[in-house]
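Peer 1: Here you go, sequence then predicted model.
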Amino acid sequence: MIDRFWAKFGKPSSDSVHTLTKDNMPKHVAIIMDGNGRWAKSRGLPRIAGHHTGMKVVKQITMAADRLGIQYLTLYAFSTENWKRPKAEVDFLMRLPQEFLSIELEELIANNVQVRMMGYRDALPSHTIRALEEAIARTADNTGLILNFALNYGSRTEMTDAVKRIAEAVRDGELKPEDIEESTIAERLFTNGLPDPDLLIRTSGELRLSNFMLWQLAYSEMWFTDVYWPEFSESHFHEAIAEYQRRARRYGGL
């Protein structure tokens, strides 16, 4: 699949994939962490084994992003559509934030990482919310990398809710239709206050956005790899950054 993609768009030469420059580092990287279940299946393991291994990769890539000076890292951890999966798998996924943060929170704090979450909290189990709220509270004053988990997140619902709030503001006389601008919508999204991602990475060979940050990714560079998330390494991350740095971002201009 990826070979077909590169055949159409061109593949970078291998001799420069890890040459990085500090002056062209993306500020915000978003990642669709895909392929945990398929990685496990290819090894004769249960799907949850892939999710557990993938959790360990989260720490590795977070620390790699921090070392590179990336300011924001948004990870697609659980979508609003993922509730369709078997209950046992969903229950396991809902326990991963608690396990991850119980192990890694102190190191995140020591590295000045600030934890955030975007998504719909109401449907999440109480133990998941408690773990996240503790991490968010304890890292609130940190000034380094912002680690933003997209959990129970769906972009179409996010945008629909933003439109509803704008309609309510117009109905209540707080906003005139002629005053609605792009910023009017952006300010009502979960990412209000964050810059749009400069780079989107998706693992596992899939070439789609899967309802992730559809508004925010309008001008993001995209990088796809066949590598499953549990196998994604710092070297792969550097490869994605190097490809980003080779591209010219013109935002519709020349």
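Peer 2: Sure, I can see it. Residues are numbered from 1 along each chain as shown.
Peer 1: going forward, measure contacts between C-alpha atoms and count neighbours the same way
Peer 2: Will do.
Peer 1: Can you show me the strands along the chain?
Peer 2: With strands called from DSSP state E, the chain shows them at 28-32, 72-79, 114-118, 146-153, 199-202, 221-224.
Peer 1: take a look at this one as well, against the first:
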Amino acid sequence: MTGFNISLVEEGLTAYGVERQGAPPWSETRRFWVDAVLQGMARLEDSGPDPMQMERFDRNLEQARGSSAVQPASNQLRRDTIHAIGNYLSVLESVGGDRRRQIAVVRDLLEDMSTHLPWAAGSNELHDILDQTERMLPRMTAAIAPIRFTRVLLGWETGPCESCYASGAVTTPEQVMDSKLYRAISRRYPEVTDWPAVCVVYHGGGRDTPIGVGNAAEFDLEIMNRAGDHLLDLPGIRWMSGPYEFYCEPAPEQTMEGAEPSDPHMVM
């Protein structure tokens, strides 16, 4: 038993949902976060989720929509709720297994709270716990995720230069030019006709050999690109091959028509 006060967390997150009604990213997304956190706590307590939990949540939000005034959560309830979420996060890290998606939900919920002054203000631990999630996710990705990925660097030291992580082994100009990063940076700088690229392939999961390693998934890349170059210093990351150095020079008939909008976080 982990000793979570789930009823208190339900009360706090319901109050938060009521306060944020009508604010992006809208109630459906917040409802998902609340449901995931409460269910996660219940499962760690070795008890099934309360089937009436989200019905109560929905009913409270519906009643608040018909009210002329919404009573905000008390300072004590906010502090207790955030503290309980921090405890939940610590348990997720300690129980073992790949808990990254549950931790990512906590991160998304706390990021949302950090944009709402009543919950973000004061000494309620929110920002410290949010920072904790940002450290945990890349650390766990490096240590437990058996994935293959490439750090792609485009540009010059004295000019436009960007980097990101790509899924699998990216070792040729053609592969780089097929990436969103390349399309985005070449669209922003159409005057540049060729781009120097440096690619280094790594694998994670703490394995000394790449046997059993698969290509990084979109979820892995999202975590790694948020972490940046700091990821490569974490225990569990192993060099695989490279560097591969070359110029990306599109054929004259190629244009940037239909290039995707800038998104340096997602590649390949």
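Peer 2: Arrived safely. Fair warning: this is a prediction, and the values are worked out from it, not measured in the lab.
Peer 1: TM value for the aligned chains?
Peer 2: Overlay of the two chains. TM-score (TM-score structural alignment, normalised by the length of structure 1): 0.26; 106 aligned residues with a C-alpha RMSD of 5.9 Å.
Peer 1: Let's have the strands of structure 1 in a markdown table, adding distance to Arg4 of structure 1.
Peer 2: Putting the strands of structure 1 into a markdown table (distance: least, C-alpha to C-alpha, whole Å) gives the following:
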| stretch | distance to Arg4 of structure 1 |
| --- | --- |
| strand 28-32 | 20 |
| strand 72-79 | 25 |
| strand 114-118 | 34 |
| strand 146-153 | 29 |
| strand 199-202 | 16 |
| strand 221-224 | 12 |
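Peer 1: Which one of those strands lies nearest to Ile103 of structure 1?
Peer 2: strand 114-118 (14.2 Å; C-alpha to C-alpha).
Peer 1: which one of the strands of structure 1 lies closest to Ser42 of structure 1?
Peer 2: Smallest distance to Ser42 of structure 1 across these (C-alpha to C-alpha): 19.1 Å, for strand 199-202.
Peer 1: What is the closest one packed up against?
Peer 2: Under the contact criterion of 3 or more C-alpha pairs under 8 Å, 6 or more residues apart in numbering; DSSP states H and E, strand 199-202 of structure 1 touches strand 28-32, strand 221-224.
Peer 1: Just send those back as CSV, with distance to His52 of structure 1 and mean neighbour count too.
Peer 2: Shown next, in CSV, are those (distance: least, C-alpha to C-alpha, whole Å; neighbours: other C-alpha atoms under 10 Å):
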stretch, distance to His52 of structure 1, mean neighbour count
strand 28-32, 16, 22
strand 221-224, 22, 18
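Peer 1: Quick one: those as JSON lines, columns for distance to Gln98 of structure 1 too.
Peer 2: What follows is those, written out as JSON lines (distance: least, C-alpha to C-alpha, whole Å):
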{"stretch": "strand 28-32", "distance to Gln98 of structure 1": "20"}
{"stretch": "strand 221-224", "distance to Gln98 of structure 1": "29"}
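Peer 1: so which of the ones you listed gets nearest Ser102 of structure 1?
Peer 2: strand 28-32 (22.4 Å).
Peer 1: Report the inter-axis angle for the closest one versus strand 72-79.
Peer 2: 20 degrees (axes from the mean of the first three to the mean of the last three C-alpha atoms, to 10 degrees).
Peer 1: now for strand 28-32 of structure 1, which elements pack on it?
Peer 2: strand 72-79, strand 199-202.
Peer 1: nearest to Met222 of structure 1, of the ones you listed?
Peer 2: Nearest of these (C-alpha to C-alpha): strand 199-202, 4.7 Å.
Peer 1: got the contact list for Thr184 of structure 1?
Peer 2: By C-alpha atoms under 8 Å, 6 or more residues apart in numbering, Thr184 of structure 1 lies in contact with Ile166.
Peer 1: Next, the residue nearest to Ser241 of structure 2 when sequence neighbours are not counted: secondary structure please.
Peer 2: Nearest non-adjacent residue to Ser241 of structure 2, counting by C-alpha to C-alpha, 6 or more residues apart in numbering: Val201, 5.1 Å away. Following DSSP: H, G, I helix; E, B strand; the rest coil, the label given to Val201 of structure 2 is strand.
Peer 1: coming back round to it: possible to save the helices and strands packed on strand 28-32 of structure 1 as TSV with mean neighbour count and distance to Leu132 of structure 1?
Peer 2: Below are those laid out as TSV (neighbours: other C-alpha atoms under 10 Å; distance: least, C-alpha to C-alpha, whole Å):
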stretch	mean neighbour count	distance to Leu132 of structure 1
strand 72-79	22	13
strand 199-202	22	24
